[in-house]
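> only geometry, no sequence info:
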């Protein structure tokens, strides 16, 4: 992806291929069937992203088996997956998990990345705890030296995609500070309580009781993980902004189709001026969020901590406001049908509503920006 034109063309082909595949393998009826089945195997479409499309490594460097697309590829994938309500486990596995692994190269990370790109491994990021409330440094899970390895004790809460995961990348605290470790799911002492989320995904609370790990489970140097955690969560936050764009574009399409067909007083309700104004407001909120997300995505890889934090939090606030405007508008324009299980609009609105608070609600991000030093002029 050497020039902007080549990159745009490559990303356009990626979007088209992925959208066609999801139409065939994760349409709305197939999603409803998967929700009724609700087991702990990865979604049926997941393996095909590797075996049929070879797209799981789109963002990874070519040296690690990817296409070198970086954050631009993540955002393109997340927007397209969002439109199909299929963002997990790509978010946890590729955006967060693979992102952390590629920044900690070594025999373990490289081997796991190869398995991930081949669709043979799924990752979940076990970081949040019952007391943390979006405080990225509030980790009480204990890490202690145990002979030549480590011992873990603690709990993680609402770990998205955990029931599907083969490995967890988790945070823990020792006297040296925060560290990251790779923990295979079948490790003795790891216990999951799995449950469905309101948006149709899967999550789990995880308990680690005297879990013993070898020294090579550690990613990077002990106690040095907080900057990497913050970067990973900022990238994930921007990724769910892109996911929300895909969801809102689908909501706009479905809502426009509905108001053009629905008639009152013998005419389509799309001809009513008040509804046109409402649709215009929804469209403007969506396009503001889309433009800001795309702009931040172009610079997030090279920005310093404060620049990245300010830009990502600003994008998240815009996306959250747009989710509310578009989601509420879609439901109101559909009437009671907008909340039924038989229409995709209700499913999209539930996911958009949860995105508003995922990785921090708007108020948290506004406070974060307010605490940063003023941007250079």
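Noted; the coordinates are in hand. Keep in mind that what you see is a predicted model, and the values were worked out from it rather than measured.
> C-alpha from now on. contacts and neighbour counts both.
Fine.
> How about residue 123, nearest residue that isn't a chain neighbour?
Ranked by C-alpha to C-alpha, 6 or more residues apart in numbering and with sequence neighbours excluded, the top spatial neighbour of residue 123 is residue 93, at 4.5 Å.
> and residue 171, what helix or strand is that in?
Assigned by DSSP states H and E, residue 171 falls within strand 167-174.
> what sits against the most centrally placed residue in the chain?
Ranked by distance to the mean C-alpha position of the chain (C-alpha atoms, centre = their mean), the top residue is residue 91 at 3.6 Å. Taking C-alpha atoms under 8 Å, 6 or more residues apart in numbering as the criterion, residue 91 is in contact with 78, 236, 239.
> Can you tell me which of the residues you listed is nearest residue 56?
Out of the contacts of residue 91, the one with the shortest distance to residue 56 is residue 78. That distance is 11.6 Å, counting by C-alpha to C-alpha.
> And that closest one, how far from residue 185?
Counting by C-alpha to C-alpha, to the nearest Å, the gap from residue 78 to residue 185 is 26 Å.
> Then residue 220?
From residue 220 over to residue 185 (counting by C-alpha to C-alpha), the distance is 20 Å.
> Three-state assignment for residue 158, please.
strand (DSSP: H, G, I helix; E, B strand; the rest coil).
> contacting residues for it?
Taking C-alpha under 8 Å, 6+ apart as the criterion, residue 158 is in contact with 128, 129, 203, 204, 205.
> Tell me the secondary structure at residue 312.
helix.
> Could you tell me how many residues sit around it?
27 (other C-alpha atoms under 10 Å).
> and the closest residue to residue 184 other than its chain neighbours, what does it touch?
Once flanking residues are discounted, residue 184 sits nearest to residue 167: 4.3 Å by C-alpha to C-alpha, 6+ apart. Under the criterion of C-alpha under 8 Å, 6+ apart, the contact partners of residue 167 comprise 121, 122, 123, 124, 182, 183, 184, 185.
> When residue 78 and residue 185 are compared, which one has more neighbours?
Here residue 78 and residue 185 are compared on neighbour count by other C-alpha under 10 Å; more neighbours surround residue 78, at 30 against 19.
> Throw the contacts of residue 167 into a markdown table and include secondary structure and distance to residue 68, thanks.
Putting those into a markdown table (DSSP: H, G, I helix; E, B strand; the rest coil; distance: C-alpha to C-alpha, whole Å) gives the following:
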| residue | secondary structure | distance to residue 68 |
| --- | --- | --- |
| 121 | coil | 20 |
| 122 | coil | 20 |
| 123 | strand | 20 |
| 124 | strand | 23 |
| 182 | strand | 24 |
| 183 | strand | 27 |
| 184 | strand | 27 |
| 185 | coil | 29 |
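> ok, second structure coming up, stack it against the first:
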């Protein structure tokens, strides 16, 4: 299988790399994180002007019909710069959900505010009692005439503190953890009954705990068919996992580069510590971990159109490898930097934090390892 980028994908990579290099120096990123919004509206507008917000959407939705490889190119570039704009929450999760759930006649209108950068969305899916299971939904959607009443709690909603609209997954019928009976609703972020407790995460991004207290929405708030949200939700989460794995690869690459530069400069006993054979071996092991993540991420990214069982196995394997290999790179970088690696003033500490936190978004390593084992057992039982 040929994993080299096409000419169009290389052009996309060059564009993303230029934007990140121009807009995301370490000092610029620190200012953005400390701002009231936690992201840069100017950078977000630039992403829209360059078409980056349209990359993963179908042509019917007004997008560029980008696949897993294109999504990986963008996310890996963002990982190298530790970009904190809500691309994952708005474009990858909420946006691709809408693309999958809506008919061709409705996609363009629904996604235009996202592609133009005018509005930010957040997928309110995971719940306190469900942990990493996206289909454990206790939030209810009850019919009230031609309307619906939503009640429940959502946990760690990425980008949920500043999202203009929330894509809420609620249970309109059925029991947990069944996939049948899940419905999706677009809710104004400032609607009556919606309360958001926003915060900055350990890695500099933003999230929110959201409570829906008898939030009444019209029938037009329903996305797709009632009870039919499970399939588009899985579609969006698959792409979210690809984006996270690619972002981890980008961040790990820079972490390796920064560490190598440091051990070439840091001297002990009158010589650079990079001349010590033991540290050279550790650097090689870090690079091997990086290539494991990059290879599995690309393998999974090219499998989004594969049969369900094959796709799910590869996604689970990639996310599990991010947990193991990513943590290895982060911990080794901190060890080789020594005390400098623990300081906020040092960029390596921020790369390490982001790499470690990526493990916990959309299911951690233990969750996806168990998932992979279950999928393999099912496959062998069916053989």
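It's in. The structure displayed is predicted, hence computed values, not measured ones.
> quick revisit: can you state the residues of structure 2 onto which the strand holding residue 171 of structure 1 aligns?
Counting by TM-score structural alignment, strand 167-174 of structure 1 pairs with residues 165-172 of structure 2.
> quick one on the thing from earlier: quick one: the residue nearest to residue 184 of structure 1 and residue 35 of structure 1, what's the gap?
Distance of residue 167 of structure 1 to residue 35 of structure 1, computed by C-alpha to C-alpha: 23 Å.
> what about the aligned partner of residue 305 of structure 1 in structure 2, how many residues close to it?
Following TM-score structural alignment, the counterpart assigned to residue 305 of structure 1 within structure 2 is residue 308. If you count neighbours by other C-alpha under 10 Å, residue 308 of structure 2 ends up with 10.
> Over to the one 4 residues further on?
Taking other C-alpha under 10 Å as the neighbour definition, residue 312 of structure 2 ends up with a count of 20.
> residues contacting the residue nearest to residue 286 of structure 2 when sequence neighbours are not counted?
Here the nearest residue to residue 286 of structure 2 in space, its sequence neighbours aside, is residue 329; by C-alpha to C-alpha, 6+ apart that works out to 5.4 Å. For residue 329 of structure 2, the contact set (C-alpha under 8 Å, 6+ apart) comprises 252, 255, 256, 286, 289, 290, 352.
> could you redo the last one with a cut-off of 10 Å?
The neighbours of residue 329 of structure 2, taking C-alpha atoms under 10 Å, 6 or more residues apart in numbering as the test, are 251-253, 255-256, 259, 282-283, 285-290, 335, 351-352, 355-356.
> Also residue 320 of structure 2?
245, 293, 296, 314, 326, 359, 363-372.
> cutoff 8 Å now
Residue 320 of structure 2 sits in contact with 364, 365, 366, 368, 369, where contact means C-alpha under 8 Å, 6+ apart.
> got a winner among the residues you listed for most neighbours?
In terms of neighbour count, residue 368 stands highest of the contacts of residue 320 of structure 2 at 23 neighbours, by other C-alpha under 10 Å.
> mind checking what that one lines up with in structure 1?
With TM-score structural alignment defining the correspondence, residue 368 of structure 2 maps onto residue 365 in structure 1.
> for residue 236 of structure 2, same thing?
Residue mapping for residue 236 of structure 2 onto structure 1 gives residue 232, with TM-score structural alignment as the criterion.
> in structure 2, which spans are helices?
Ranges of helices in structure 2, per DSSP state H, are 7-23, 26-34, 41-49, 68-81, 87, 96-101, 104-115, 230-265, 277-301, 308-337, 347-358, 365-382.
> now the angle from the last one to helix 308-337?
Angle between the axes of helix 365-382 of structure 2 and helix 308-337 is 150 degrees (criterion: axes from the mean of the first three to the mean of the last three C-alpha atoms, to 10 degrees).
> again, but for the first one
When the same axes, to 10 degrees is applied, the directions of helix 7-23 of structure 2 and helix 308-337 differ by 40 degrees.
> compared with structure 1, how much does helix 7-23 of structure 2 deviate?
Helix 7-23 of structure 2: mean distance to aligned residues in structure 1 after superposition is 1.5 Å, counting by mean C-alpha distance after the TM-score superposition for structure 1.
> Number of residues surrounding residue 20 of structure 1?
11.
> coming back round to it: so how far is residue 277 of structure 2 from the residue nearest to residue 286 of structure 2?
Distance, residue 329 of structure 2 to residue 277 of structure 2, by C-alpha to C-alpha: 18 Å.
> what do you get for residue 37 of structure 2?
Looking at residue 37 of structure 2 against residue 277 of structure 2, where the rule is C-alpha to C-alpha, the gap reads 46 Å.
> Comparing these two, which residue is more hemmed in?
Summary of the neighbour comparison: residue 37 of structure 2 and residue 277, criterion other C-alpha under 10 Å, with residue 37 having more neighbours (13 against 10).
> Residue 324 of structure 1 matches what in structure 2?
Following TM-score structural alignment, the counterpart assigned to residue 324 of structure 1 within structure 2 is residue 327.
> wait, residue 294 of structure 1
Using TM-score structural alignment, residue 294 of structure 1 lines up with residue 298 in structure 2.
> looking at it, residue 221 of structure 1 is touching residue 179, isn't it?
Yes: the pair residue 221 of structure 1 / residue 179 is scored as a contact, 7.4 Å apart, by C-alpha atoms under 8 Å.
> Pick out whichever of those two has more residues nearby.
Using other C-alpha under 10 Å, the more surrounded residue of residue 221 of structure 1 and residue 179 is residue 179, with 22 against 12.
> before we move on, the earlier item: so which of the contacts of residue 320 of structure 2 is the closest to residue 65 of structure 2?
residue 368 (27.9 Å).
> I appreciate the help and will end here.
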